[in-house]
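# heads up, no residue letters with this:
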């Protein structure tokens, strides 16, 4: 994965960074924690502009979040409830989980979207309840962009500052990224195996 990401960043430039960050949101096992630091490396070498890297990463990430927001809007609460009733184990979510998330989100939508974009693992997921809750599109895009801009900026800056130690970073980033994917899969399998719906609705 590491070599592939490096190739896309080096050959694709800003569109490549935006594409990778879009895919990171649509297909989370491609982590932004690898993409943006590598883009920062490229900026430190002079092949890309640091501000351009952050803006490209932010644009791609927001576009990916927008996809999931639209999915949430299309699904709506009714479809989500039916999916949970039928496939709650695979989704690792109960109706009670949905109610709690919906109540919390109803009162803290702006904060949830903003902070959610700063937290690994839920960066993508937070867009779905925003869509389900019919959050105002303008508000969603503003808070998503603000949170994403901070996240991509921090990661790109870290990569920029570590450019001189690229060889050392390269040696451990690939195994770490594979380990992260493995942990995500293991956590999902554990959730499926231990899933116990709190209640069912008629």
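Right, received. Where do you want to start? Computed from a predicted structure; not experimentally measured.
# C-alpha from now on. contacts and neighbour counts both.
Fine.
# quick check: longest helix of this structure.
Ordering each helix of the chain by length in residues (DSSP state H) puts helix 50-91 first.
# quick one: contacts of the helix or strand where residue 34 lies?
Applying DSSP states H and E as the criterion places residue 34 in helix 32-44. The contact list for helix 32-44 (Cα atoms under 8 Å, 6 or more residues apart in numbering) reads 2, 5-6, 9-10, 17, 20-21, 24, 48-50, 53-54, 57, 152, 155-163, 166, 173, 177.
# now do stretch 111-128
25-26, 28, 65-66, 68-73, 105, 130, 140, 143-144, 146-148, 150-151.
# who touches residue 107 in this structure?
So residue 107 contacts nothing (Cα under 8 Å, 6+ apart).
# and stretch 160-178, which residues are buried?
Using 16 or more other Cα atoms under 10 Å as the test for burial, stretch 160-178 gives 160, 162-163, 177.
# ok now stretch 112-125, how far from the chain's centre?
Put simply, stretch 112-125 sits 7 Å off its chain's centre (Cα atoms, centre = their mean, to the nearest Å).
# quick check: buried residues in that stretch?
Within stretch 112-125, the residues scored as buried using 16+ other Cα under 10 Å are 112-118, 123-125.
# presented hereafter is structure B, for comparison with structure A:
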């Protein structure tokens, strides 16, 4: 993507223009999200954009796009899926997205952020399946944050080597998924450990109270 194009969008429309571009671009602009976000990161590293504001706007734009896809799934999901399933390029992605959902359940929303194609279809499918918005928000927004941060920082640090990065795009995202899944697993296990320790502590307290009453 042309770096000047991103800068011109900001100069002419402000950061709000970038927000709407990222929001609606996921539907109508035939450019991979990774390329767009890396270009924003590169522009930030060159001082053309405020790094923190550019990242925040990028995250909000992508999160709003995912939310819109989820809501579309809730409203017209059945009809839209019937339409997409008739087209081979979407049918294959729908099938692989469903397999991911069957295997990882709601956590697939987190993982799908790192998979081109699936990141647009998994929120749609969960909207259609009436997954609660709270559950959707927890997994989709956390996944979007890690994904946007990762791609943005790659562009910020290595944007001048974008051609080489895109050449190994598939391998890069497989590694990113493994790292993200490992990080999420560690967080989950830590929370589970803390919860179990809390339960054991509560049980121990109840047992002590019971024994004290028995002695009385």
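Done, it's in. Note that the coordinates shown come from a computational prediction; the quantities given were computed from them, not determined experimentally.
# can you calculate the TM-score here?
Here the TM-score for the pair of chains, by TM-score structural alignment, normalised by the length of the first structure, is 0.65; 163 aligned residues with a Cα RMSD of 3.3 Å.
# centroid residue for the second structure?
Central residue of the second structure (Cα atoms, centre = their mean): residue 144, 2.6 Å from the mean position.
# what lines up with that residue in the first structure?
Counting by TM-score structural alignment, residue 144 of the second structure lines up with residue 148 in the first structure.
# name the SS class of its match, please.
Following DSSP: H, G, I helix; E, B strand; the rest coil, residue 148 of the first structure is assigned to helix.
# what strand or helix carries the closest residue to residue 142 of the second structure other than its chain neighbours?
Leaving out its chain neighbours, the residue that sits closest to residue 142 of the second structure by Cα to Cα, 6 or more residues apart in numbering is residue 110, at 6.8 Å. Assigned by DSSP H and E, residue 110 of the second structure belongs to helix 107-112.
# what angle separates the helix or strand just after that helix from helix 51-85?
Next along the chain after helix 107-112 of the second structure, taking DSSP H and E as the criterion, comes helix 118-128. Angle, helix 118-128 of the second structure to helix 51-85, by axes from the mean of the first three to the mean of the last three Cα atoms, to 10 degrees: 70 degrees.
# could you give the separation of helix 118-128 of the second structure from the chain centroid?
Taking Cα atoms, centre = their mean, one finds the center of helix 118-128 of the second structure at 12 Å from the center of the full chain.
# how big is the offset of it relative to the first structure?
Compared with the first structure after fitting, helix 118-128 of the second structure has a mean deviation of 1.0 Å; criterion: mean Cα distance after the TM-score superposition for the first structure.
# how about that helix, aligned to which bit of the first structure?
Counting by TM-score structural alignment, helix 118-128 of the second structure pairs with residues 122-132 of the first structure.
# end-to-end on that stretch?
Chord length of stretch 122-132 of the first structure, first to last residue, is 16 Å (Cα to Cα, to the nearest Å).
# show me which positions of whichever helix or strand residue 23 of the first structure is part of end up buried.
Per DSSP H and E: residue 23 of the first structure is located in helix 2-26. Within helix 2-26 of the first structure, the residues scored as buried using 16+ other Cα under 10 Å are 2, 5-6, 8-10, 13-26.
# just give me the longest helix of the second structure.
Secondary structure of the second structure per DSSP H: the longest helix is helix 169-215.
# which helices and strands does that helix pack with?
Judged by 3 or more Cα pairs under 8 Å, 6 or more residues apart in numbering; DSSP states H and E, helix 169-215 of the second structure is in contact with helix 107-112.
# after superposition, how close is the helix it packs on to the first structure?
On superposition with the first structure, the mean distance recorded for helix 107-112 of the second structure (mean Cα distance after the TM-score superposition for the first structure) is 0.6 Å.
# just stretch 13-26 of the second structure next, same as before
In this overlay with the first structure, the average offset of stretch 13-26 of the second structure from its partner residues is 2.5 Å by mean Cα distance after the TM-score superposition for the first structure.
# I'd like the distance from that stretch to the chain centre, please.
Using Cα atoms, centre = their mean, the offset of stretch 13-26 of the second structure from its chain centre is 17 Å.
# ditto for stretch 108-123 of the first structure
The chain centroid and the centroid of stretch 108-123 of the first structure are separated by 10 Å, computed with Cα atoms, centre = their mean.
# quick one: end-to-end distance for that stretch.
In stretch 108-123 of the first structure, first residue to last residue: 16 Å (Cα to Cα).
# sorry, back to before: got the buried residues of stretch 160-178 of the first structure as JSON lines, with distance to residue 192 of the first structure columns?
As requested, those are exported to JSON lines (distance: Cα to Cα, whole Å):
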{"residue": "160", "distance to residue 192 of the first structure": "39"}
{"residue": "162", "distance to residue 192 of the first structure": "39"}
{"residue": "163", "distance to residue 192 of the first structure": "40"}
{"residue": "177", "distance to residue 192 of the first structure": "23"}
